[in-house]
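Asker: Based on what follows, work out the 3D shape:
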Amino acid sequence: MSHQPGLLRTSCFAPLFVTQFLGALNDNVLKNAMVVLLTFQAASWTTIAPELLANLAAGVFILPFFLFSATAGQLADKYDKAALARLVKLLEIAIVLVCGAGFWLHSLAVLFAGLFLLGLHSTLFGPVKYAILPQHLKSEELVGGNALIEAGTFVAILLGTLLGGLLACAGDGTAWITAVGLAIASAGYLAARAIPVAVPPAPSLAINPNPLTETWRNIGFAREKPAVFLSIMGISWFWLFGALFLAQFPAYTKNVLGGSETAVTLLLATFTFGIGIGSLLCEKLSARRVELGLVPLGSIGLTVFAFDLALASPATPAAGLGALGLMPLASTWRVLADLLLIGTFGGFFIVPLYALVQQRSKPEHGARIIAANNIMNALFMVVGALAAAGMLAAGLSIPMLFAVAAVCNAAVALFIYGLVPEFLLRFIVWMLIHLVYRLRVREFDAIPENGPALIVCNHVSFVDALVIMAACKRPIRFVMDHRIFRWPLLKFAFRTSRAIPIAPAKEDPAMMEQAFAEVGRALDAGDLVGIFPEGKITADGEISPFRSGMSRILARNPVPVVPLALRGLWGSFFSRKNGPAMTRPFPRGVFSKIELVMGAAIPAAEATPERTQAVVAGMRGDCV
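Answerer: Purely as a prediction, here's the structure:
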């Protein structure tokens, strides 16, 4: 069941969502209204060419991200984020008045000052909105919360862009722009007043005003955990990728599709709708946990459909058709489908990455790591814009630019997944569970959020460990027979998850001793360790006696024991029912139902093999 509608009714999330939505809406109303006015009325404002003005405006807006993100991150870690949100919204009201003065005075300098302050507003609020989520939401709500924030942001960008353009073209447009901006900013301030207190994680932090040294320090915090830093790189790449596509929409519509201004809106709305769909689907597909397996799926979709967009682009443009005029053309539907799917897979890509950064960052560094992310986002977008401009100036067509972006996306994805194989591991596990089985998890939250525990489960098939990995929020280091560990098709998954191979004492006593020593080190480090105490995959569907190895582990590391029971895997392709496993092509068919039942943790002193076996057998019941 989706948890997102419920989040929008909670006092801990709804005010933040409304505040963020209205802030993004106002940024884009004011920014696009200025761009439209300066584009179509440039002669009455300045002698600078309209094309240069548009690029200057983009640069002025993004400059504060480089100058003040480091300071914004420090403020969000040192002070109550709810109080900061209210101050930022008051600043937004003042910014609208500055923009209004620029319109009234017909002053380009004042308008650009207002645009700079709008960028400052977004810079200050960025660390607040993302770093506050782990404080106000449960871990299983993080994906849903991030999905709503991302979907809301892109909808606000779309609506703000459309509204800003309409206001700029209206009679006495500057007065209307100021009035609407004030109304939105005031509503945002009222919403911010309802955000609950967020206790600062580092109240004694001394503010470093030097943006260069503090930025490098914040990047250092992110680099402490490779998965966090590589996630930031992935997020930044997505913003480069998305910004590149958005920037080409007007010229692509006019010069490639042969459409008018209304057709630009159609493309923008389709792309934005796709990102919203992908973001909101993330929670359902990930079962309300941070599912990194969606990230490779997202990157595959981005590459495939961006490349297909290049192929789908018509060789000859139509004759200035509007949105309705383009719709009967078959090529238009393929282009729109590609844009929708690029947006959807983009949502799959970015939402889990944001949630991972929040979940795995140290709380006392959370806002500063988000600030580092914002700086990298801005840097990537600037570099992407310059690279795109250079390639287009060199004669590359817009469809070919999309094809180059698709190839680069594949290269970046392979680079990231090579450095952090956990993403590919989760993708393999996620695909297995969703393409072969329908997994139901009866979860009692017995696995601790942090710290060591011993996970024990009955052993039914060759994929038991992968099923448990798919259901568990935390990584588990499984102890498994060395022959299964080396099985060709699953070896990558087991090696990447740092599984521990073991052999019977009579076969290889040295490997067995080495395995027990590694289990001890893993538990000392606070990891979860998973074992199958039967010591072998069942050959008759019954649970074999649990062996004494678990007692030896608990004697050295008296950690809680979490019992699990697998149901429904007996008779599957990977089980040994009626002979060797994997010799009968899906005897129960694909998409068969399986269950994982989790019981309450058993204290180490009470977790004898006999009692643990009885608990697992009771949870499994007659459903094997």
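Asker: make it CA atoms for all contacts and neighbour counts henceforth
Answerer: Noted.
Asker: how about residue 81, what does it touch?
Answerer: Residues near residue 81 by CA atoms under 8 Å, 6 or more residues apart in numbering: 128, 132, 197-200.
Asker: Can I have the buried ones of the residues you listed as a ChimeraX selection?
Answerer: Restricted to buried positions by 16 or more other CA atoms under 10 Å, the ChimeraX selection for the contacts of residue 81 reads:
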select :128,132,198,200
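Asker: Sort out for me which of the contacts of residue 81 are in helices.
Answerer: residue 128 (DSSP state H).
Asker: Let me know the closest of the contacts of residue 81 to residue 598.
Answerer: Nearest to residue 598, judged by CA to CA, of those is residue 132 at 30.8 Å.
Asker: surely that closest one meets residue 197?
Answerer: No: using CA atoms under 8 Å as the test, residue 132 is too far from residue 197 to be in contact (9.7 Å).
Asker: now residue 470, nearest residue through space, not along the chain?
Answerer: residue 429 (5.9 Å; CA to CA, 6 or more residues apart in numbering).
Asker: Sequence B follows; please return its structure for comparison with A:
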Amino acid sequence: MSDPTRNSGEHSQFTLLASRRFGPLFATQFFGAFNDNVYKNALVVLLTFQAASWTTLSPGVLANLAAGLFILPFFLFSATAGQLADKFDKALLARLTKLLEIVIILLAGLGFALESLVLLLAALFLLGFQSTLFGPIKYAILPQHLRPDELVGGNALVEAGTFVSILLGTLTGGLLAGLEGGTVWITGVSLTVAVLGYLTSRGIPHAPAPEPELRVNFNLVTESWRCIGYARENRSVHLSILAISWFWLYGALFLAQFPAYTKSVLGGGEGMVTLLLAVFSVGIGGGSLLCEKLSRHRVETGLVPLGALGMTLFGLDLAWASPSLAPAGAPLPLLQLLQDGNTWRLLGDLLALGICGGLYCVPLYALVQQRSNPAYRARIIAANNIMNALFMVVGALAAALLLDQGGTIPTLFLVAALANGLVAAYIFTVVPEFLTRALVWLRLRRE
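Answerer: Reported below is the predicted structural model:
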């Protein structure tokens, strides 16, 4: 059956959701990101409150160990994942990765039943591995199934859906962990979502391999370096990957501070942490969806400097507007915090920062897909994933060092925002296309 949106003059990105060329991929990605965060956050909550019955390690060590285990596969296996996505049909690989997810959740269920920390952490590592395999598939398949004028809209929906699913998965994981018999609920919900993800993956149309004769090199070091070399062949692609990786460092740094920021700066509790996470995630999703309208259905690199400027300005204002010291005593109720006008200023900064982040990253993803050599596009996406993981780890270490030396969280936000401005200035200096297009875009908007 033909896809009515294939030759349609309708350009709304939301029509893609009803298209077989995109809808099943979107749903598969949404369920996968949701499931990762349900299990990851539920496990962290359980380890925080029940670690004493499973291990002698402290909850803080366990939480950081869990985060590290999930991201480690992106370092180790992204290069292999990129090769597989260039060698085999991406739709077939998507279905196989979703079957793997079902097996991993069953392993996690066994870990809960046996109260085995080793099995539970192994399942978390394997979920990271499964996400690593799926990463090059979801981005490299878009140019195969979407027209050039649909590429921005497709990427916008993927980014918006990813952040919404992260938010919902995080909230769901925490809720399930707090229920009586929570481990059964976690396993049941995760298994159901994994099965749904497999069913939606069966609807993804075939995406023939660009290089079926490729011989897979399992040497992780040499192949990772080769993937980065492919990315470096095109200067704009390489610098776009660095810019995307900086975005993930910047966003992850802010997200990681929300619990401590709420407690030690705002004087709030869990409800405020959830609100900060929701506002930031909705902002990124909204900014991503705005890209298609503002770019007029083309890859508009002119939005990137505008997004970078907003990320800097609103990051600075968030730091400046933050209280210097949290009120003493018990955490303040959410409603009481919302009666303070300054809280609304902080929420506005976070929302605007997220919107600008969406405007910044979506055109960069589309540019990487559009300008990459189709023969090894998935391996270039793999290089992007490797760099993203590296940048996030470096950002986390730098944040930990600053805070360990007595710096406050608002100071950390201030340093990050200033660094964002410097990084943006460097990228836009060496690739003047971004600034040139921004000036052209602004002139066209005025006309």
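Asker: Quick check: the residue nearest to residue 470 of structure 1 vs residue 496 of structure 1, distance?
Answerer: To residue 496 of structure 1, residue 429 of structure 1 is 12 Å away according to CA to CA, to the nearest Å.
Asker: between these two, which one's more packed in?
Answerer: Higher neighbour count among residue 429 of structure 1 and residue 496: residue 429, with 22 against 16, using other CA atoms under 10 Å.
Asker: Now tabulate the contacts of residue 81 of structure 1 in a markdown table and tack on distance to residue 436 of structure 1.
Answerer: What follows is the contacts of residue 81 of structure 1, written out as a markdown table (distance: CA to CA, whole Å):
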| residue | distance to residue 436 of structure 1 |
| --- | --- |
| 128 | 41 |
| 132 | 38 |
| 197 | 45 |
| 198 | 43 |
| 199 | 45 |
| 200 | 45 |
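Asker: Let me know the closest of the contacts of residue 81 of structure 1 to residue 40 of structure 1.
Answerer: residue 128 (36.3 Å).
Asker: Alignment lookup: the closest one to structure 2.
Answerer: With TM-score structural alignment as the criterion, residue 128 of structure 1 lines up with residue 137 in structure 2.
Asker: does residue 471 of structure 1 really touch residue 438, like I thought?
Answerer: No: between residue 471 of structure 1 and residue 438 there is no contact under CA under 8 Å: 11.7 Å.
Asker: Looking at the two, which is more packed in?
Answerer: Between residue 471 of structure 1 and residue 438, counted using other CA under 10 Å, residue 471 has the larger neighbour count: 21 against 15.
Asker: so what's that one closest to, chain neighbours aside?
Answerer: Leaving aside its chain neighbours, residue 471 of structure 1 sits nearest to residue 441 (6.8 Å; criterion: CA to CA, 6+ apart).
Asker: What are the buried residues along the host helix or strand of the one you found?
Answerer: Residue 441 of structure 1 is part of strand 437-442 when elements are defined by DSSP states H and E. With burial defined by 16+ other CA under 10 Å, the residues of strand 437-442 of structure 1 counted as buried are 437, 439, 441.
Asker: hmm, back to that, how close does the residue nearest to residue 471 of structure 1 get to residue 299 of structure 1?
Answerer: Distance from residue 441 of structure 1 to residue 299 of structure 1, by CA to CA: 27 Å.
Asker: what does stretch 162-180 of structure 2 correspond to over in structure 1?
Answerer: By TM-score structural alignment, stretch 162-180 of structure 2 lines up with residues 153-171 in structure 1.
Asker: And stretch 229-245 of structure 2, by the same measure?
Answerer: Mapped onto structure 1 using TM-score structural alignment, stretch 229-245 of structure 2 spans residues 220-236.
Asker: contacts for the strand holding residue 441 of structure 1?
Answerer: Applying CA under 8 Å, 6+ apart, the contact partners of strand 437-442 of structure 1 are 433, 471, 590-598.
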